[in-house]
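A.B. asks: just the structure for this:
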Amino acid sequence: MLRRLDLTDLPDEQALRALLPRPAIDVEAALPAAAGLVHDVRERGAEALLEQAERFDRVRPEALRVPAAAIAAARDALEPAVRAALETAIARVRVGSAAQVPAPTRAEVAPGAVVELRWQPVDRVGLYVPGGKAVYPSSVVMNVVAAQAAGVPSIAVASPAQADHGGLPHPTILAACALLGVDEVYAMGGAGAIGALAHGVPGIGLAPVDVVTGPGNVFVAAAKRAVAGTVRVDSEAGPTEILVIADATADAELVAADLVSQAEHDELASAVLVTDDAGLADRVAAAVERRAVATHAAERVIASLGAEQSAIVLVRDLDDAARVSDAYAPEHLEIQTADDDAVLARIRHAGAIFLGPFAPVSLGDYAAGSNHVLPTGGQARRVAGLGAATFLRPQQVVRSDRAALAAVRDAVVALAGAEGLPAHGEAITARFEPAQFEAGRVEEAR
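C.D. replies: Next up, the predicted model:
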């Protein structure tokens, strides 16, 4: 089922990137259609959203904004075990997110010259929670808690209307919003929802936001690209990825279970094992085949694991395993080796890293306290996963007394002159001249 890729003779990084398995996702190709849906919502507002719900979700919501009573009813009807699990996840992600808020800093660059850095939350955010093949109350938790930890005062959540639930988002999504104290929820999905959050929809009281985050399909990713000049967006989330670095000491059954767990998401999900041990590769391959056919979403799992984007990669040693992982820059990286920290020290690029046999990706999906909204498609090479900092802006505060300004007066004047901006320098020297508007000087000026 899982194809083999022999990289025991490792090529250079550029060639390696081309060899590694990836799903065929083309955000650029989806951009015209997504941009058209965004434009339609911007121009026609609520009517466009309702038409898009009929077209894509097979239902026309009675109201795009979910009534408060429906949110409260979903919370009250929540199965006790699921409510307890959500409350556990919320509590743990609150602790993890609070730790992500950067502390203000103060640098005295010279006596009397200080530069401070403070972090300010944006005023308003729009958080997208997908529908599709599964229900994601955990994504509500990850998005909302991170924004709340940052101190964002206004939060709107959007999730697709569900034909099976009377045109409302899935009740478990609504219940999670209620547990988090979010009462501004909209039944809208896909690219249109991203456009509505970015541009606002006055007809339903939806004010535009400053930041849009949350996972979704390729059209959601393309819509984020279309609105990126209007709002800040997080990474363009694509199909989920797991890469496991394992050696001969790893438990093949656990590795197989983790590969299958992520393949469960989508036929385009990527599951990759990188190992220096052919025996482990054989054992994992056998365990994957056995588990894949027995799991609930067997058809989806088999499609994912048998496709081009999933593989067992054989390498010469764990140094090369780390090189392969960095070239891939996975959304989720698991390390299960005799010395996990030694391998970790070689890793530079990954969305989130899970060490050892008792830290599977599934833990991070729900209750590790980390955030599961992570960069895919190699974006971990340049962007971070969702966290409190996503909703914060650093601001520099400059303090200087007269002596500190005097110490750099000549340098500023010289640089201003070199740039052809003499008034910049004059703004400095003016502070060391006698008062310009003393009575005698005023009369002289006249």
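A.B. asks: going forward, measure contacts and count neighbours with C-alpha atoms only.
C.D. replies: OK.
A.B. asks: so what's the residue nearest the centre of the chain up against?
C.D. replies: Closest residue to the average C-alpha location of the chain: residue 386 at 3.7 Å, with Cα atoms, centre = their mean. The contact partners of residue 386, by Cα atoms under 8 Å, 6 or more residues apart in numbering, come to 143, 146, 234, 371, 372, 373, 374.
A.B. asks: tally up the residues packed near residue 42, please.
C.D. replies: Neighbours of residue 42 under the rule other Cα atoms under 10 Å: 20.
A.B. asks: also this sequence, please, to line up against the first:
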Amino acid sequence: MPKIQRLSTTDPDFNTQLDALLAWDSVSDSAVRQRVAEIIEQVRQRGDAALCDYTSRFDGWQPTSAAALELPLERLRQALRAIPAAQREALDLAAARIRAYAERQRLQSWEYIEADGTLLGQKITPLDRVGLYVPGGKAAYPSSVLMNAVPAKVAGVAELIMVVPTPRGELNELVLAAAAIAGVDRVFALGGAQAIAALAYGTETVPAVDKVVGPGNIYVATAKRAVFGQVGIDMVAGPSEILILCDGQTDPDWIAMDLFSQAEHDEDAQSILVSWDAAYLERVLASIERLLPGMERADTIATSLTSRGALILARDQDDATRVANRIAPEHLELSVADPQALAAKIRHAGAIFMGRHTAEALGDYCAGPNHVLPTSRTARFSSPLGVYDFQKRSSLIMASPAGAANLAATASKLARGEGLTAHARSAELRGDPG
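C.D. replies: Here you go, the predicted structure:
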């Protein structure tokens, strides 16, 4: 049974204990960074040849040529036709819900005209080409395909390039089917840091993209960090997290299973329950101990709960809310009588799941909002992936003759104050009615 930590906000060293519990070093060590740098350099220098070599070495199959790395779109459609009808229906429904939510996020261009005729505005343009990394090692995630690809297509991205590792040449049919449903344009059987390098810099076969999105292992995350600036990236995510605030009135078995749902991801995932009912924490602990032996990933869950999990006793709901805002979790469940009132007090969370019947797992697959969320307390300053991540903004400025004259004096004073006389003269020339 897991030895899950027990904390109380009344402990004199509570903040120190909480900081230690939340601490997560997502920075890869020097050996990983050096290896990734070598792979990126090899891909930049040798292009397709490096991709074929790394595929043979890391994925265990030898492409006959670089062209063999690309999967024909008919292979995606074939997978879609072959999967069981129930899985096809589930993918279709999830995609439709994600698309409906994403449609509401699309940014629109706007402009206005000032009294002197000067036009100001903002032009919204979709990215030209985006790369989507999909894990294909220990587990495959068709849900990640939908969550990344559908918003990109809603945004109007012209070309979406998916890369997915294929260990021993094996393809995951659900991942390919999801790519077909989402409208992915090209797919390459590539993984690891070499795939990220190919997307960032391009090779003879793989086109360079403008932004790279999608989850991956430490090598993928390190490579994304390394190529940032050459291309945009969505984020460098840490382990999955769930924080639950409960008033003690929800079935403890439900809450235990919600904690398990994140802990089963991997040993570093974090599951925390905060309640202001001490007896309820004991009931949840009893549920954990009773239900855990029947879980398929019991060992992983136990390790996660022991190393990074916690049951926290708060003074009251307001105290629990302060803890939640300090943690700034990826997933936050508000399992209370009036979740909307409590949600109004939450300042930092990736996604907020309100009410006793809203399991976080619904958000992972089919609720509609994106499951790509900020982790490791980055919800303090960042947001879920959305359509806006695949759009960019350009400012629009069109000065009328009168507007140029009105602005010239101000621009000239500021420019001369900075010692930039060419700037000043440029404005003055257009502002001179003579």
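A.B. asks: in CSV, list the contacts of residue 386 of structure 1 along with secondary structure and neighbour count.
C.D. replies: Compiled in CSV, these are given as follows (DSSP: H, G, I helix; E, B strand; the rest coil; neighbours: other Cα atoms under 10 Å):
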residue, secondary structure, neighbour count
143, helix, 28
146, helix, 26
234, coil, 24
371, coil, 26
372, coil, 27
373, coil, 25
374, coil, 27
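A.B. asks: relative to residue 421 of structure 1, which of these is nearest.
C.D. replies: Closest to residue 421 of structure 1 out of the contacts of residue 386 of structure 1 is residue 234 (37.7 Å), distances taken as Cα to Cα.
A.B. asks: doesn't residue 216 make contact with the closest one?
C.D. replies: No - contact between residue 234 of structure 1 and residue 216 fails when scored by Cα atoms under 8 Å: they sit 11.6 Å apart.
A.B. asks: between those two, what contacts are shared?
C.D. replies: Counting by Cα under 8 Å, 6+ apart, no residue touches both residue 234 of structure 1 and residue 216.
A.B. asks: re the thing from before, how near is the residue nearest to the centre of structure 1 to residue 236 of structure 1?
C.D. replies: Distance of residue 386 of structure 1 to residue 236 of structure 1, given as Cα to Cα, to the nearest Å: 11 Å.
A.B. asks: residue 284 of structure 1 too?
C.D. replies: Relative to residue 236 of structure 1, and taking Cα to Cα, residue 284 of structure 1 is found at 31 Å.
A.B. asks: ranges for the helices of the stretch 301-434 of structure 2?
C.D. replies: Ranges of helices in the stretch 301-434 of structure 2, per DSSP state H, counting those that start in this stretch, are 317-327, 339-343, 360-365, 401-417, 421-431.
A.B. asks: just the stretch 51-200 of structure 1 next, same as before
C.D. replies: Ranges of helices within the stretch 51-200 of structure 1 are 68-76, 80-98, 137-150, 171-179, 190-199, based on DSSP H, counting those that start in this stretch.
A.B. asks: ok, which of these comes nearest residue 58 of structure 1?
C.D. replies: helix 190-199 (13.1 Å).
A.B. asks: which bit of structure 2 covers that closest one?
C.D. replies: Helix 190-199 of structure 1 corresponds to residues 192-201 in structure 2, going by TM-score structural alignment.
A.B. asks: how close does that stretch sit to structure 1?
C.D. replies: With mean Cα distance after the TM-score superposition for structure 1, stretch 192-201 of structure 2 departs from structure 1 by a mean of 1.1 Å once superposed.
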